[in-house]
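Peer 1: The following comprises the amino acid sequence and a computationally predicted model.
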Amino acid sequence: MHGAFILTTVTVSDAAAFADYRAAVARVNAKLGGDMLVRGTVREVLEGGSAEGAATGEVVVALGFADAEAARAYIASPDYAALAPLRARAGRFVIRVVG
């Protein structure tokens, strides 16, 4: 059972760097945990719009964790922090802890 989630939205600016990031973060997920629940591209915005930050083409990722502390520990880990330069090249990431 998941008590908290990391919800990330990504506006990709460099597809090759984002592909590299996805491969690298998959290794971090395998090492540190975090259940991949959702990973996909927004096909349609049903309500709201780009003024509110939602846009077609944006990537949405949801990882499940036991609790908020585990989610924060994942983000604070040296393994995840090491991916910061690749994230910066790949696009604009908004990362939230929910729950």
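Peer 2: Sure thing, it's come through. Note that the structure is a prediction, hence the values are computed from the model and not measured. Numbers count the residues shown, from 1 in each chain.

Peer 1: When you work out contacts or count neighbours from here on, use the C-alpha atoms and nothing else.
Peer 2: OK.

Peer 1: where along the protein do the strands fall?
Peer 2: Along the chain, the segments classed as strands by DSSP state E run 4-12, 35-41, 59-65, 91-98.

Peer 1: Make a markdown table out of those and add mean neighbour count.
Peer 2: Formatted as a markdown table, those follow (neighbours: other Cα atoms under 10 Å):
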| stretch | mean neighbour count |
| --- | --- |
| strand 4-12 | 20 |
| strand 35-41 | 14 |
| strand 59-65 | 20 |
| strand 91-98 | 15 |
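
Peer 1: let's bring in a second model and compare:
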Amino acid sequence: EGMYLLMVADKNTREIKLVPLPIIAKLMRIRVLVEDRVGVLAELTNFLAGLSIDIVSTKCVVLKREELGECEMIVDISRSTVTSTETLLSELRKLEPVREVEISVLT
């Protein structure tokens, strides 16, 4: 009672995971295209942590080895000082490995 449930389906393992989220959660979906190199995922997650953004779910794949990767994340910004998609887009675009960013509000 009083919670959202995030349903994450994995087509490869044919599993569905339910992640409980508090009703105050402000969820966003972030999709980023990044250069594929060592440490990029750490850069992204450290950047988000620095803004007090909670990563609820993440999936990253290599699109072209040593050239391009893609990460899709569901994040909760309810405890962050960043409250708008425009601000978050602007800040993510400043990161060196980021090539393209899309953000959509989920709640």
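Peer 2: That came through fine. As the structure is a prediction and not an experimental result, all values here were calculated from the model.

Peer 1: Need the TM-score from the superposition.
Peer 2: Taking TM-score structural alignment, normalised by the length of the first structure as the basis, the two superposed chains have a TM-score of 0.51; 76 aligned residues with a Cα RMSD of 3.5 Å.

Peer 1: picking up where we left off before, want to throw the strands of the first structure into a markdown table with distance to residue 28 of the first structure?
Peer 2: Formatted as a markdown table, those follow (distance: least, Cα to Cα, whole Å):
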| stretch | distance to residue 28 of the first structure |
| --- | --- |
| strand 4-12 | 14 |
| strand 35-41 | 11 |
| strand 59-65 | 12 |
| strand 91-98 | 16 |
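
Peer 1: so which of the ones you listed gets nearest residue 85 of the first structure?
Peer 2: With respect to residue 85 of the first structure, and counting by Cα to Cα, the nearest of these is strand 91-98 at 10.5 Å.

Peer 1: Would you check the span in the second structure matched by the closest one?
Peer 2: Residues 99-106 of the second structure are the counterpart of strand 91-98 of the first structure, counting by TM-score structural alignment.

Peer 1: ok, residues contacting the matching stretch?
Peer 2: Stretch 99-106 of the second structure is touched from outside by 26-35, 85, 89, 92-93, with contacts defined as Cα atoms under 8 Å, 6 or more residues apart in numbering.

Peer 1: hmm, back to that, indicate which one of the strands of the first structure is closest to residue 23 of the first structure.
Peer 2: strand 35-41 (13.1 Å).

Peer 1: Can you give me the end-to-end span of stretch 90-103 of the second structure?
Peer 2: Using Cα to Cα, to the nearest Å, one end of stretch 90-103 of the second structure lies 11 Å from the other.

Peer 1: Stretch 74-90 of the second structure now?
Peer 2: Distance between the two ends of stretch 74-90 of the second structure: 18 Å, counting by Cα to Cα.

Peer 1: Pull out the buried positions in it.
Peer 2: In terms of neighbour count (16 or more other Cα atoms under 10 Å), stretch 74-90 of the second structure has its buried residues at 74, 75, 76, 77, 78, 88.

Peer 1: wait, what's in contact with the last one?
Peer 2: By that I understand residue 88 of the second structure. If a contact means Cα under 8 Å, 6+ apart, then residue 88 of the second structure has residue 82 as its contacts.
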